[in-house]
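J.: Dropping the sequence and predicted coords here.
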Amino acid sequence: MTQAVTKPIVLVVDDSADNIQILHGLLSDKYSIRAATSGAKALALAAIEPMPDLILLDVMMPEMDGFQTCIRLKHNPLTRHIPIIFVTAKTDIVDERTGFELGAVDYISKPVKPAILEARVKTHLTLASRANQLESLVQLRTQELESARYKIIHKLGRAAEFRDNETGLHIIRMSQYGYLLARKIDQPAHWCQLFLSAAPMHDIGKIGIPDAVLLKPGKLTAEEYIIIQTHPAIGAKIIGDDDDPLLVMAKEIALYHHERWDGTGYPNGLSQDQIPLCARIATIADVFDALTTPRTYKTAWSIDDAFNYLRDGAGSQFDPLLVTAFLECKAEIIDICTQFAEPTSRLAAVTAVELND
């Protein structure tokens, strides 16, 4: 069965029924015609789905003339994209210039010449269709680039974790815990999404730490601990200065996720609200995952034991309000633990730096 081809919709706006009938007779073979006898009716019909593909608009109408109607149509986000052709007996240069300045794509004088009308309507419908196709392609390409950007950041985060002999599941769990906490404290949806995408970069600076220090199985010396404390600054340098909101947040998390609420953290000794919110959230998420994940040097802590650690550190290592909010999310946290559990065959040895010892 052959599917019927849908005709483009043309909205004809004129206060004269005779003029509408003329335009209908000229165009109805190729187009689906809607008609309005006033500007107010035109505004209503233009917003009805399926919306018109093109509007033929008279200028001289009572109450709301064509110019005023055009302004209203262009100010409405739903209808501003619809091409408008003025069809009018007002032939002064000034009127024609006004029509174009208001956003019309063409200006046809009455009495209408059928060949000109048909050609102009066809041309502008074709141009509008191509513009819509181009816009769709641009949107698709933008989405693809955005997706690629997130994937690159995530893969860089995983590179840092593997550099530390850790699996990529840590950054997934840590990001999910932080995203959950951000939502719990009612951060805007776009901010929460930024965190989810930026958090995997929190330990990217470990790429710059020598193997002898980063992979040392035993306790670090004082000199080695000073070296490990440089990884936040290294991470910030790797991410660099950029106006992109995602990279701004990624840099803040990388640089400040080892700061402490009481000001005794590193690298800058920031305290309380001096520490960006995203980094305060990342600290809790990072430490919680380090506690509850088994390593070769320790067994996994229980959820309750890890909660007690966070509770004991509230007001010293951690933002106390964030700790309270995190502890209220136990059911969701257990879901994340279960969904992204560490395969026993991939347990890795890492330093205990996540705990801010």
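T.: Noted; the coordinates are in hand. Everything numeric here is computed off the predicted structure, so don't read it as measured data.

J.: C-alpha from now on. contacts and neighbour counts both.
T.: OK.

J.: what's the host helix or strand of N19 packed up against?
T.: Using DSSP states H and E, N19 maps to helix 17-27. On a contact count with 3 or more Cα pairs under 8 Å, 6 or more residues apart in numbering; DSSP states H and E, helix 17-27 meets strand 9-13, strand 32-36, helix 114-163.

J.: Next, the buried residues of stretch 220-228.
T.: Neighbour counts over stretch 220-228 (16 or more other Cα atoms under 10 Å) mark 220, 224, 227-228 as buried.

J.: okay if I get those as a markdown table plus secondary structure?
T.: Below are the buried residues of stretch 220-228 laid out as a markdown table (DSSP: H, G, I helix; E, B strand; the rest coil):
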| residue | secondary structure |
| --- | --- |
| L220 | coil |
| E224 | helix |
| I227 | helix |
| I228 | helix |
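
J.: nearest to T98, of those?
T.: Among those, I228 lies closest to T98 (Cα to Cα), at 67.9 Å.

J.: Any idea which residue is closest to the centre of this structure?
T.: In the chain, the residue lying closest to the centroid (Cα atoms, centre = their mean) is H190, at 6.1 Å.

J.: any idea how far P111 is from that residue?
T.: From H190 across to P111, the span is 54 Å (Cα to Cα, to the nearest Å).

J.: What of L156?
T.: On the measure of Cα to Cα, L156 and P111 end up 67 Å apart.

J.: between those two, which one's more packed in?
T.: When neighbours are counted by other Cα atoms under 10 Å, L156 and P111 differ, and L156 comes out ahead with 17 against 10.

J.: TSV please, covering the buried residues of stretch 220-228 and showing distance to D262.
T.: Listed next are the buried residues of stretch 220-228 as TSV, based on distance: Cα to Cα, whole Å:
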residue	distance to D262
L220	24
E224	24
I227	22
I228	21
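
J.: Go through these and say which is closest to E161.
T.: I228 (14.4 Å).

J.: picking that back up, counting neighbours, which bits of the helix holding N19 end up buried?
T.: Here helix 17-27 shows 19-20, 23-24, 26-27 as buried, counting by 16+ other Cα under 10 Å.

J.: Go through those and name the one nearest Q339.
T.: Closest to Q339, out of all of those and judged by Cα to Cα, is L27, at 60.1 Å.

J.: show me what contacts the closest one?
T.: With contacts defined as Cα atoms under 8 Å, 6 or more residues apart in numbering, the neighbours of L27 are 33, 118.

J.: follow-up on the earlier one: from the middle of its chain, how far away would the helix holding N19 be?
T.: 46 Å (Cα atoms, centre = their mean, to the nearest Å).

J.: Just want the angle from it to strand 9-13.
T.: Put simply, helix 17-27 runs at 160 degrees to strand 9-13, going by axes from the mean of the first three to the mean of the last three Cα atoms, to 10 degrees.

J.: any idea of the angle helix 17-27 forms with strand 32-36?
T.: 170 degrees.

J.: Okay, one more to line up with it:
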Amino acid sequence: MKIAIIDDTPLNLVLMEKLIGHHPGWTPVTFGVPGTGLQWCLAHEPDLIIVDYMMPGLDGLEFIRRVRAEHARDDVPILMVTASDERKVRYDALEAGANDFLIKPIDAHEFNPRVRNMLMLREAHLATRTRAETLAAEVRRATEEIHARERETVTRLARAAEFRDPETGAHIQRMAHYSALIARRLQLDADYADAILQAAPMHDVGKLGIPDYILLKAGRLTAEEMAIMRRHPVIGHDILKDSSSAIIQLGASIALSHHEKFDGSGYPNGLAGADIPIEGRIVAVADVFDALTSERPYKPAWSLERAVAWLEDGRGRHFDPVCVDALLSNWSEVLRIRDRFGAEV
């Protein structure tokens, strides 16, 4: 246990240093200049501070106030040594943050028990801190386990939809990363951008409820078949909406809103502009861009130039203009995502 002693009287320093040195495990660190002692106490973390009241330049009260101003030092016990028995001095010292007092001349029979009591208080504080840190670490581990299970659930839901849809795992990865890219370029919260990366793959989970003869049809859908296909956002929302997971709740919103159009001509609810949740507006751009530039059994992949022209033509009609601009304004990152997830997975 390190004990910082600050006193401008050399005789007092020698006396207290000797008293402390008699106890194994107690290490005195002495300072005759209060400013130097303050710098050391702020740069280190002593287990006990013993400071004189009457010192030139920086008295004991101001010394204590400056130590206590540092939040990391608010549980270090402080003994103030004073020749004064005036109550106001004691009141001021307690107000400043002193824990106990020693009256000069120092009595060894009083000094040792008070120091021992203060160090026992310090040990209790350290034990509490250790327990708190251990508990915080356990909470972090438990939280990460929950997040890992959420990610696994999301992945399995997305994979389940893939088995019934000609879209591929590479498409799911690309559109999710495009979505996160757009969120970041819109300067949305970093946690939100990470959440949309995890939630976007659930956008078409409602296709689990669409019959195969419609979902896998190579030709153009009839009006009746299109009406059934357009139910998949509501089906996906119903699958996901009651989850206690914030990520899956975000996935429910994406599933319901990613086919809405900025001009109100989309489905299922005909929402327009800012009435469409931002996550739906983001995923609409990311999903369509990757669908256009990906090969499907029913169409070849479009060139990047043709897909970009389609997005720009749809600004303000199909797509939120700021989401289109956010994707296209970081073209090098778009190409990096395409290269990274170019192979079907």
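T.: On my side now, so go ahead. Just so you know, these numbers come straight off a predicted model, no measurement behind them.

J.: Report the TM-score for the pair.
T.: After superposition, the two chains reach a TM-score of 0.76 (TM-score structural alignment, normalised by the length of the second structure), with 323 aligned residues with a Cα RMSD of 3.8 Å.

J.: Quickly compare the helices and strands packed on helix 17-27 of the first structure and say which is most buried.
T.: Highest mean neighbour count among these (mean count of other Cα atoms under 10 Å): strand 9-13, with a mean of 24.

J.: Going by contacts, tell me the helices and strands next to that strand.
T.: Partner elements for strand 9-13 of the first structure (3+ Cα pairs under 8 Å, 6+ apart): helix 17-27, strand 32-36, helix 39-46, strand 54-57.

J.: Now with 7 Å, please.
T.: Of the remaining helices and strands, those touching strand 9-13 of the first structure by 3 or more Cα pairs under 7 Å, 6 or more residues apart in numbering; DSSP states H and E are strand 32-36, strand 54-57.

J.: okay if I get these as a markdown table plus distance to Q139 of the first structure?
T.: Formatted as a markdown table, these follow (distance: least, Cα to Cα, whole Å):
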| stretch | distance to Q139 of the first structure |
| --- | --- |
| strand 32-36 | 29 |
| strand 54-57 | 23 |
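
J.: Nearest to L214 of the first structure among the ones you listed would be which one?
T.: Short answer: strand 54-57, nearest of those by Cα to Cα, at 65.3 Å.

J.: Tell me which other helices or strands that closest one touches.
T.: Strand 54-57 of the first structure sits against strand 9-13, strand 84-88, with contacts defined as 3+ Cα pairs under 7 Å, 6+ apart.

J.: Reformat the ones you listed as TSV; add distance to K237 of the first structure.
T.: Formatted as TSV, these follow (distance: least, Cα to Cα, whole Å):
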stretch	distance to K237 of the first structure
strand 9-13	56
strand 84-88	52
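
J.: Which one of the buried residues of stretch 220-228 of the first structure is nearest to T123 of the first structure?
T.: Relative to T123 of the first structure, and with distances defined as Cα to Cα, the nearest of these is I228, at 66.3 Å.

J.: Identify the residues contacting D47 of the second structure.
T.: By Cα atoms under 7 Å, 6 or more residues apart in numbering, the residues touching D47 of the second structure are 1-3, 76, 119, 122.

J.: any idea how far it lies from R114 of the second structure?
T.: D47 of the second structure sits 14 Å away from R114 of the second structure, going by Cα to Cα.

J.: Likewise for D313 of the second structure?
T.: Distance from D313 of the second structure to R114 of the second structure, by Cα to Cα: 80 Å.

J.: the more surrounded of those two?
T.: Taking neighbours as other Cα under 10 Å, D313 of the second structure and R114 compare with R114 leading, 16 against 13.

J.: Report the secondary structure element holding the more buried one.
T.: Per DSSP H and E: helix 108-163 holds R114 of the second structure.

J.: how big is the offset of the helix or strand just after that helix relative to the first structure?
T.: Downstream of helix 108-163 of the second structure, the next assigned helix or strand under DSSP H and E is helix 169-185. Compared with the first structure after fitting, helix 169-185 of the second structure has a mean deviation of 1.5 Å; criterion: mean Cα distance after the TM-score superposition for the first structure.

J.: buried residues in helix 169-185 of the second structure?
T.: By 16+ other Cα under 10 Å, the buried positions in helix 169-185 of the second structure come out as 169-185.

J.: What of stretch 46-53 of the first structure?
T.: Of all the residues in stretch 46-53 of the first structure, those buried under the rule 16+ other Cα under 10 Å are 46, 51-53.

J.: Make JSON lines from these and add distance to D242 of the first structure to it.
T.: Output for the buried residues of stretch 46-53 of the first structure, formatted as JSON lines (distance: Cα to Cα, whole Å):
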{"residue": "A46", "distance to D242 of the first structure": "43"}
{"residue": "M51", "distance to D242 of the first structure": "41"}
{"residue": "P52", "distance to D242 of the first structure": "43"}
{"residue": "D53", "distance to D242 of the first structure": "41"}
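
J.: Distance of D204 of the second structure relative to A193 of the second structure?
T.: 19 Å.

J.: higher neighbour count, those two?
T.: D204 (26 against 22).

J.: Correct me if wrong: the more buried one contacts A255.
T.: Yes - the pair D204 of the second structure / A255 is scored as a contact, 6.1 Å apart, by Cα atoms under 7 Å.

J.: can you list residues touching both of the two?
T.: G236.

J.: How far off centre is the helix holding R114 of the second structure?
T.: The answer for helix 108-163 of the second structure is 16 Å, by Cα atoms, centre = their mean.

J.: tell me the angle it makes with helix 169-185.
T.: Counting by the same axes, to 10 degrees, helix 108-163 of the second structure lies at 130 degrees to helix 169-185.

J.: Quick check: the aligned residue for A236 of the first structure in the second structure?
T.: With TM-score structural alignment as the criterion, A236 of the first structure lines up with H237 in the second structure.

J.: any idea how far that match is from L250 of the second structure?
T.: Taking Cα to Cα, one finds H237 of the second structure at 10 Å from L250 of the second structure.

J.: for G316 of the second structure, same thing?
T.: Distance check for G316 of the second structure against L250 of the second structure: by Cα to Cα, it reads 24 Å.

J.: Who has more neighbours out of the two?
T.: L250 (24 against 17).

J.: Have a look at how far, on average, the helix or strand harbouring the more buried one is from the first structure.
T.: Following DSSP H and E, one finds L250 of the second structure within helix 246-257. In this overlay with the first structure, the average offset of helix 246-257 of the second structure from its partner residues is 2.7 Å by mean Cα distance after the TM-score superposition for the first structure.

J.: if I read this right, V81 of the second structure contacts I103, doesn't it?
T.: Yes - with contact defined as Cα under 7 Å, V81 of the second structure counts as touching I103 (5.9 Å).
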